[in-house]
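Colleague: Here you go, sequence then predicted model.
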Amino acid sequence: PPNLVLILADDLGKYDLSLYGPAPVQTPHIDSIARRGVRFPEAYVTSPICSPSRAALLTGRYQQRFGHEHQPHERYPRNRLEYLAFQYFFDTEEWIVADDKREYPRPADIRRQGLPPSEITLAEWLRKFGYRTGIFGKWHLGYHAPSLPLQMGFDHHYGFYEAYSLYADPDDPRIVNQRHDDFSDPYIWGKGRTGGAAIRVNDSIVDEAGYLTYRIAEEACRFIQDHEHEPFFLYVPFSAPHTPFQAPRELVDRFGQVADPNKQTYYAMIAALDEAVGSIVGQLRKSGLDDNTLLVFLSDNGGATYTKATSNAPLKGGKFTFFEGGINVPMAWQWPDRLPPGGNYNQPVSALDLFPTFCAAAGIPLPPGREIDGIDLLPFLEGRRSGPPHEALYWRSGYLQAIRSGPWKMIVDS
């Protein structure tokens, strides 16, 4: 059976990398995936925000089927001022104002947030059929048992549980830090690498000194080396280029012609991400596994325009929105043994499709007794089926809903 590799970027705008043409950052390693395989101009995720998107990605099911429509949080607004700030930032009416302390979610309630154990993840299902499974990077599908990586099908975990963690020590002179003027910024930097932002190896906190994007790739490469002689599923959810903005100074210096230091750091984070992807692709080649490996690269949602480092142009909107800038994401695949190089698949596809496609590639059935919303894309990519894989794609987040069918898309504010 083939090896299966899923690489996920975090808040990466579709046109901030050179996969689709001229861009602020040249990303030769990510681009090489498409050159050796296929590029998807119409790739969608099921949510414009991190956690719900990842929940659908790993289950092949719309996240609404199991109560994961919204982002899990470590804390909730405790007064009117916090509520208004959160409401403005997240654009949602799902927040509850805790005027009475009895309404404030108890720690036990917050701990129950996450991917429910009743769901079957891609890792869990592949492991059942003999695959070794590893995750390296950002989890963000629950901060407590039973919704942690080792309980959701992964044999090995390196990374952190929450939405973000520091990439490096802010006092390291080799690192450039860029702060942002929004209410979440002090929380991100103040939290540092504590609690769910701590770097862990199999649930044990470790003191990590290296730049996190590089370290994630190094640990992923080690996993490949350790399992060269058995089929594996490697899931690499990088945290880049999500805030906090931190990048190696030598990479920031490459963008000295860019006047805005905020954009310099953002672009440098994407350049580091590209290098990290290149090291994983290179390790597959060194291990003699690249021809028999289906590798997928995509982002969990569009670029975060609130950082003022990206606009997602020419797409409208960005993270948190159902406009194209929020849900139309970069995606490329390679599988030299099966997919011809240099392909361009122009039909709308979804991150939901990865679960059934990976199962088909591995030659295993889909989990019985549950609705899988994704479609196996291999017959379409190999020319055995024609037409669009999906009659329609759907989105919902609170009072906002959207649908795309053919060339038409409708967004509704109810």
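Modeller: On my side now, so go ahead.

Colleague: from here on, contacts and neighbour counts on C-alpha atoms
Modeller: Noted.

Colleague: Return the residues in contact with L81.
Modeller: Not one residue lies near L81 by Cα atoms under 8 Å, 6 or more residues apart in numbering.

Colleague: Roughly how far does it sit from Q87?
Modeller: 10 Å (Cα to Cα, to the nearest Å).

Colleague: what ranges do the helices span in the stretch 301-414 of the chain?
Modeller: For the stretch 301-414 of the chain, helices defined by DSSP state H, counting those that start in this stretch occupy the ranges 324-327, 354-362, 378-381.

Colleague: here's the one I want to compare it with:
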Amino acid sequence: MTSCVDEAIANITEALEEKNMLKNSIIVFTSDNGGALVGSAGNNWPLRGGKHTSWEGGVRAVGFVYGDLLPCHSRGTENTGLMHITDWFPTLITLAGGNPHVGKKLYGVDQWNMITGEDKSGRDDVLITLEEDNKAGAHYRTGIYKNNAFDITTHAAIKMGKWKLLTGPIGGPSDWVKPQEINSDHRIVEDPDFDSTRMVRLYNIEDDETETTDLSEMNQHIVIEMLAKLHNFSKQSVPAQSRIYPRADFDGMGECISPWV
């Protein structure tokens, strides 16, 4: 798979160069999620969890930007600013001279100044997940959060600066997988203090990127602020829309998926 990707990227860059377009192009190479753990040999160590989870191992992704349009001072540098995958659209459209804000309101923001090191991230928070149809049961709404507008039994996750809040049931693997060694399997590191019934978790992911220390009890004001953000997102959310194409029959297509009309 790596060889195929490498060949495909070479085809693109060579074609751009032949057309004298490479110097006026930006190439973005990025992932959409962390590695899959169970049965897929993925590894996100030392981050917790993996694909299909809201832990950092599932949602923190890496990428790089290449092109002559990058200022010299930003080339070869590392940027850890807060960015959401939807930010790529307004970033690249604006860079190309277009206006991404015609029509519907966007969640994404232009992050070119952050990418080039000219400014900090253009956002203060990132919504990771909000599953209104995945709740642990409203009867759990007790304690200091019982009167909060957002139902803490909802499976949701959000980042705000250095803070990360998770609510509701935790789905998928919630432990760590150490790197694979020669002649050995992936080693699961379990969390002996993990309480699957807990509906609110708060982590300082700058100091605790492994998400081991829940700080919700001693930072309840932060939790309440982030719950308010989740409530606002909840009010704006709409059901996912998908269309099923009867002729999109992937069975019998051999080794590739073909277009259909």
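Modeller: Thanks, I have the structure now. This structure is a prediction, so every number in the text was calculated from the model and none was measured.

Colleague: What does the superposition give as a TM-score?
Modeller: Overlay of the two chains. TM-score (TM-score structural alignment, normalised by the length of the second structure): 0.50; 145 aligned residues with a Cα RMSD of 2.0 Å.

Colleague: before we move on, back to that, now distance to L234 of the first structure and mean neighbour count too, for the helices of the stretch 301-414 of the first structure, in CSV please.
Modeller: Putting the helices of the stretch 301-414 of the first structure into CSV (distance: least, Cα to Cα, whole Å; neighbours: other Cα atoms under 10 Å) gives the following:
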stretch, distance to L234 of the first structure, mean neighbour count
helix 324-327, 24, 28
helix 354-362, 12, 21
helix 378-381, 19, 16
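
Colleague: of these, which approaches C50 of the first structure most closely?
Modeller: C50 of the first structure lies closest to helix 324-327 among the helices of the stretch 301-414 of the first structure, at 10.8 Å (Cα to Cα).

Colleague: equivalent range in the second structure for that closest one?
Modeller: Structural correspondence for helix 324-327 of the first structure: residues 56-59 of the second structure, per TM-score structural alignment.

Colleague: what do you get for stretch 189-207 of the first structure?
Modeller: Per the alignment by TM-score structural alignment, stretch 189-207 of the first structure matches no residues in the second structure.

Colleague: Mind checking the helices of the stretch 301-414 of the first structure for the one nearest to Q246 of the first structure?
Modeller: helix 324-327 (22.8 Å).

Colleague: circling back: any idea which of the helices of the stretch 301-414 of the first structure gets closest to V201 of the first structure?
Modeller: Comparing those by Cα to Cα, helix 354-362 comes nearest, at 25.5 Å.

Colleague: after superposition, how close is the closest one to the second structure?
Modeller: By mean Cα distance after the TM-score superposition for the first structure, the fitted helix 354-362 of the first structure averages 1.0 Å away from its aligned residues in the second structure.

Colleague: which position in the first structure aligns with G34 of the second structure?
Modeller: Per TM-score structural alignment, G34 of the second structure is aligned with G302.

Colleague: Verify the stated contact: that match with N328.
Modeller: Yes: taking contacts as Cα atoms under 8 Å, G302 of the first structure lies within contact range of N328: 6.7 Å.

Colleague: first to last residue in stretch 25-38 of the second structure, what's the distance?
Modeller: End-to-end span of stretch 25-38 of the second structure (Cα to Cα): 38 Å.

Colleague: Go through stretch 376-393 of the first structure and flag the buried ones.
Modeller: Within stretch 376-393 of the first structure, the residues that qualify as buried are D376, L377, L378, F380, L381, P389, H390, L393, counting by 16 or more other Cα atoms under 10 Å.

Colleague: quick revisit: ok, the match of G34 of the second structure - how many residues close by?
Modeller: Using other Cα atoms under 10 Å, G302 of the first structure has 37 other residues around it.

Colleague: Same check on L127 of the second structure?
Modeller: 17.
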